[in-house]
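Undergrad: Could you work out the structure for the sequence below:
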Amino acid sequence: MLASMDLRGRIVIADRGYDTDRILNLLQEQQATAVIPSRLHRRVQRETDWWVYKERHLVECLFNKLKNYRRLATRYDKLAASFSAFLSLAAIVLWLA
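TA: Below you'll find the predicted structure:
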């Protein structure tokens, strides 16, 4: 999926599970900045910008809050337009709360 995206000049934030040489080389080829902490078993630990990495936590918290809406978590809507509309509505409610 990353190979099909244009990541030139972008920052890619991921957790330790994505710390593989294949992914890191792909991001380097596409001239993207990888903010992925090194796994603990790596002999050479890479530098990680922890201030940027904290942004990932905000996104995960948003997904957690959206999962509280049962309609989103179980995908009751059959049409993509209905699902997208309710997702937008739930995000607006969370933003205003």
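
Undergrad: CA atoms for contacts and neighbours, from now on please.
TA: OK.

Undergrad: mind checking how far stretch 29-46 is from the chain centre?
TA: Put simply, stretch 29-46 sits 16 Å off its chain's centre (CA atoms, centre = their mean, to the nearest Å).

Undergrad: cool, and stretch 71-84?
TA: On the basis of CA atoms, centre = their mean, stretch 71-84 sits 21 Å off its chain's mean C-alpha point.

Undergrad: Please provide the structure for the following sequence as well, for comparison with the first:
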Amino acid sequence: MLLTPGNVHDCKVARLCIDALPPSAELVADKGYDSQALREWLHERGTEAVIPPRRNRKVQYDYNRAIYKQRNVIERMFCRLKDWRRIATRFDRNIKNFMGAVALAVAVIWWLQ
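TA: As a prediction, this is how the structure comes out:
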């Protein structure tokens, strides 16, 4: 997990988060992660980018729509985290307290499934 300031775009730190994991066959992400640099890095890594292109992109890349539909699992996980008011509003300003609250919420959500 990586915590960034609110004004940092997700695409700038995506490579750091993805690099911490072993390579996979596909990476599913939304349009916010549509960048040429990320696509090229994923290709070098041997991972297929399942990222829909932005509408204003001159080169419209094709992506596997069936795999992209599975992204809802991740979206539901974030919605469950946002049920915890302390996390959704970033109540804790200290990074250790906030990350501890996130870890606790994830453990409880996993336990209740």
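
Undergrad: overall similarity of the pair, as a TM-score.
TA: The TM-score (TM-score structural alignment, normalised by the length of structure 1) is 0.73; 94 aligned residues with a CA RMSD of 2.7 Å.

Undergrad: Near residue 68 of structure 2, how many other residues are there?
TA: Residue 68 of structure 2 has 17 neighbours, counted by other CA atoms under 10 Å.

Undergrad: mind listing the helices for structure 2?
TA: Applying DSSP state H to structure 2 gives helices spanning 10-19, 36-45, 65-68, 72-82, 85-88, 95-112.

Undergrad: Where does the second one end up in structure 1?
TA: Taken onto structure 1 by TM-score structural alignment, helix 36-45 of structure 2 occupies residues 21-30 there.

Undergrad: How about residues contacting the matching stretch?
TA: For stretch 21-30 of structure 1, the external contacting residues (CA atoms under 8 Å, 6 or more residues apart in numbering) are 2, 3, 6, 7, 8, 33, 34.

Undergrad: same thing with stretch 67-84 of structure 1?
TA: With contact meaning CA under 8 Å, 6+ apart, stretch 67-84 of structure 1 is reached by 66, 86, 87, 90.

Undergrad: got a list of what the residue lying closest to residue 13 of structure 1 once chain neighbours are set aside touches?
TA: Leaving aside its sequence neighbours, residue 13 of structure 1 sits nearest to residue 35 (CA to CA, 6 or more residues apart in numbering; 4.8 Å). Neighbour list for residue 35 of structure 1: 11, 12, 13, 14, 48, 49, 52, 53 [criterion: CA under 8 Å, 6+ apart].
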